[in-house]
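Peer 1: everything below, folded, please.
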Amino acid sequence: MTRVLVVDDEPQIVRTLRINLKARGYQVDAAPDGRTALDLAARYHPDLVVLDLGLPDLDGVEVIHGLRGWLDVPIIVLSARHSAAEKVTALDAGADDYVTKPFGMDELLARIRAALRRAVPAWAAPVVTTADFTVDLAAKRVTRDGADVRLTPTEWHVLEVLVRNPGRLVSQRQLLREVWGPSYETETNYLRVYMAQLRRKLEPDPPRPRYLITEPGMGYRFAE
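Peer 2: The predicted structure follows:
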């Protein structure tokens, strides 16, 4: 049975999540604050965490850092904080997705299912195949319609980071740091240029991308 840890200090939200998750076969643990969440995670090793950021003792980002020190499972932030900066901070800390309150239960459940599907080591699927192109991570090769797609080293590195995180929102800062280094974390114009180049080479309709998706103000997502 898949185990979900819900971390929220609003009893009504916890109750609603518990009822809906249990009705779909999940086992649910609940924590009203950050320290209890870290303790429950250490004791029960959840398969996924749903985390509010506005906790009474620790900030949710601190909890993410605490979990990411040893736990490699999906973390979905569920928060009333709407600003792009706060979303980016949570994603950079290690969250896999971000849902704002008020939220639709069906959407949240879909995101939980998607996050659990993605929780497979990247090395388990070294070849990623879409309807329009194939990415061989081991061979560092991209093919489209049976022919190799010529990518520059930087284009490849951007694509590789996204493909290794399928469906997951990769923040602008994380992408810049991984491809160019820590001193380039504010150079968002780099990403616009290279994403445009990748879309021209890979997308069937570059102005309306199907695979290399922009999340305005936050980052990018690879949709299989």
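Peer 1: alpha carbons only for contacts and neighbour counts from here, please
Peer 2: Noted.
Peer 1: how many neighbours does Met1 have?
Peer 2: 8 (other CA atoms under 10 Å).
Peer 1: cool, and the one 5 residues further on?
Peer 2: Other residues near Val6 come to 25 when the count uses other CA under 10 Å.
Peer 1: where do the helices sit along this protein?
Peer 2: Taking DSSP state H, the helices of the chain run over residues 11-23, 34-44, 60-68, 84-93, 105-118, 153-163, 172-179, 188-202.
Peer 1: okay if I get the ones you listed as TSV plus distance to Ala125 and mean neighbour count?
Peer 2: Shown next, in TSV, are the helices of the chain (distance: least, CA to CA, whole Å; neighbours: other CA atoms under 10 Å):
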stretch	distance to Ala125	mean neighbour count
helix 11-23	29	14
helix 34-44	28	16
helix 60-68	23	20
helix 84-93	23	19
helix 105-118	11	15
helix 153-163	10	18
helix 172-179	21	20
helix 188-202	20	15
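Peer 1: any chance of these in CSV, plus distance to Val99?
Peer 2: Converted to CSV, these look like this (distance: least, CA to CA, whole Å):
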stretch, distance to Val99
helix 11-23, 14
helix 34-44, 18
helix 60-68, 14
helix 84-93, 9
helix 105-118, 7
helix 153-163, 20
helix 172-179, 18
helix 188-202, 23
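Peer 1: quick one: closest of those helices to Leu78.
Peer 2: Among those, the nearest to Leu78 by CA to CA is helix 105-118 (8.9 Å).
Peer 1: that closest one: how far from the chain's middle?
Peer 2: Relative to its parent chain, helix 105-118 has a centroid offset of 11 Å by CA atoms, centre = their mean, to the nearest Å.
Peer 1: again with stretch 75-92
Peer 2: For stretch 75-92, the distance to the chain centre is 11 Å (CA atoms, centre = their mean).
Peer 1: and that stretch, how far apart are its ends?
Peer 2: 12 Å (CA to CA, to the nearest Å).
Peer 1: tell me which residues are up against that stretch.
Peer 2: 48-54, 61, 64, 94-102, 112, 169-174, 217-218 (CA atoms under 8 Å, 6 or more residues apart in numbering).
Peer 1: for the comparison step, fold the sequence that follows:
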Amino acid sequence: MAHVLLIEDDDLIRCALTRALERLGHRVVGAGSGTEGLTEALKGGIDIIVLDLGLPDIDGIQVLKMLRASLSIPVVIATARDEETQTVTALHLGADDYVIKPFSVEHLDARMTAVLRRTQPDPLRPPLRVGDLMVDLNAHTASLGSRLLELRPKEFALLAYLVERSGRMISKAELRAEVWHNAFGVTDKTVDVHLSWLRRRLGESAVNPRYLHTVRGVGVKLQAPSAA
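Peer 2: From the prediction side, this is the model:
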């Protein structure tokens, strides 16, 4: 089970979630503010962070930015904020998932387990190659030829999903489900924006594609230029 850092300012919610997660076998460290949460995260040894956005000292979005500036620990946002802009902003900044209060501890546990399963390295898993494009899931890096690609976390997750399924047409509904895990507020437009960013990283465009080929109303397929 996981070592969880729970950053939640409401004492009753934090205590109840801590007890419930511990009953499921997790070890939980609680923090009642953004500053306290950042201090605990920097100590190390944390497997996953559950982060509330409505914190008393530092807004949770700012805490997420600071976490992502120095740490790669998976982060699940758990908050009462259900505005689409908040969800999209958090996902753009590197949140791995987003759950809206109220939720059951079983639901949170399932989302945490899914995040950990896809973010923990597998030492036996070789890098993925499609043409000159290489994605190393263990090192969390991607390169095109000799050029290292600078990708945001969700861009990397999207690229990795498509590379693993190279040559197959993937629908936006599948991408929403498998890459964004049907997070609240994620739409086809969200997917389109990330695909556009990814194309720019790869040095191509929708008009002149090399690796990413979109069929309107069907989906997107990643394949080597020679296979196009």
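Peer 1: of the contacts of stretch 75-92 of structure 1, just the buried ones, ChimeraX syntax please.
Peer 2: With 16 or more other CA atoms under 10 Å as the criterion, this ChimeraX line picks the buried residues out of those:
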select :48,49,50,51,52,53,54,61,64,94,95,96,97,98,99,100,112,169,170,171,172,173,174,218
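Peer 1: looking at the contacts of stretch 75-92 of structure 1, which are in strands?
Peer 2: Per DSSP state E, strands hold the following members of the contacts of stretch 75-92 of structure 1: 48-51, 97-100, 170-171.
Peer 1: those residues into JSON lines, with extra columns for distance to Pro32 of structure 1?
Peer 2: Below are these laid out as JSON lines (distance: CA to CA, whole Å):
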{"residue": "Leu48", "distance to Pro32 of structure 1": "16"}
{"residue": "Val49", "distance to Pro32 of structure 1": "13"}
{"residue": "Val50", "distance to Pro32 of structure 1": "12"}
{"residue": "Leu51", "distance to Pro32 of structure 1": "10"}
{"residue": "Asp97", "distance to Pro32 of structure 1": "20"}
{"residue": "Tyr98", "distance to Pro32 of structure 1": "19"}
{"residue": "Val99", "distance to Pro32 of structure 1": "18"}
{"residue": "Thr100", "distance to Pro32 of structure 1": "18"}
{"residue": "Val170", "distance to Pro32 of structure 1": "28"}
{"residue": "Ser171", "distance to Pro32 of structure 1": "28"}
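Peer 1: just give me the closest of those to Ala122 of structure 1.
Peer 2: Val170 (15.0 Å).
Peer 1: contacting residues for that closest one?
Peer 2: Val170 of structure 1 neighbours (CA under 8 Å, 6+ apart): 91, 162, 219-221.
Peer 1: what's the farthest-apart pair in the residues you listed?
Peer 2: Top of the distance list for those (CA to CA): Leu91 and Leu162, 14.0 Å.
Peer 1: for the closest residue to Arg68 of structure 2 other than its chain neighbours, give me its contacts.
Peer 2: Nearest residue to Arg68 of structure 2, sequence neighbours excluded (CA to CA, 6 or more residues apart in numbering): Gly94, at 6.8 Å. For Gly94 of structure 2, the contacting residues are 64, 68, 75, 152-154, by CA under 8 Å, 6+ apart.
Peer 1: what is the nearest of the residues you listed to Gly219 of structure 2?
Peer 2: Proximity of these to Gly219 of structure 2 (CA to CA) peaks at Lys154, which lies at 18.1 Å.
Peer 1: against which helices or strands is the helix or strand hosting that closest one packed?
Peer 2: Using DSSP states H and E, Lys154 of structure 2 maps to helix 153-164. Contacts defined by 3 or more CA pairs under 8 Å, 6 or more residues apart in numbering; DSSP states H and E place helix 153-164 of structure 2 against helix 84-92, strand 128-130, helix 188-201, strand 219-222.
Peer 1: could those go into CSV alongside distance to Glu8 of structure 2?
Peer 2: Listed next are these as CSV, based on distance: least, CA to CA, whole Å:
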stretch, distance to Glu8 of structure 2
helix 84-92, 16
strand 128-130, 38
helix 188-201, 28
strand 219-222, 39
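Peer 1: and Gly37 of structure 2, which of these is closest to it?
Peer 2: Closest among these, using CA to CA: helix 84-92, at 17.1 Å.
Peer 1: returning to that earlier point: which of the contacts of Gly94 of structure 2 are conserved in structure 1?
Peer 2: Mapping the contacts of Gly94 of structure 2 onto structure 1 (both residues aligned by TM-score structural alignment, their matches' CA atoms under 8 Å) leaves 64, 68, 75 still in contact.
Peer 1: isn't Pro74 of structure 1 right up against Leu48?
Peer 2: Yes: using CA atoms under 8 Å, Pro74 of structure 1 is in contact with Leu48, at 5.0 Å.
Peer 1: identify the contacts common to these two.
Peer 2: Joint contacts of Pro74 of structure 1 and Leu48 (CA under 8 Å, 6+ apart) are Leu116.
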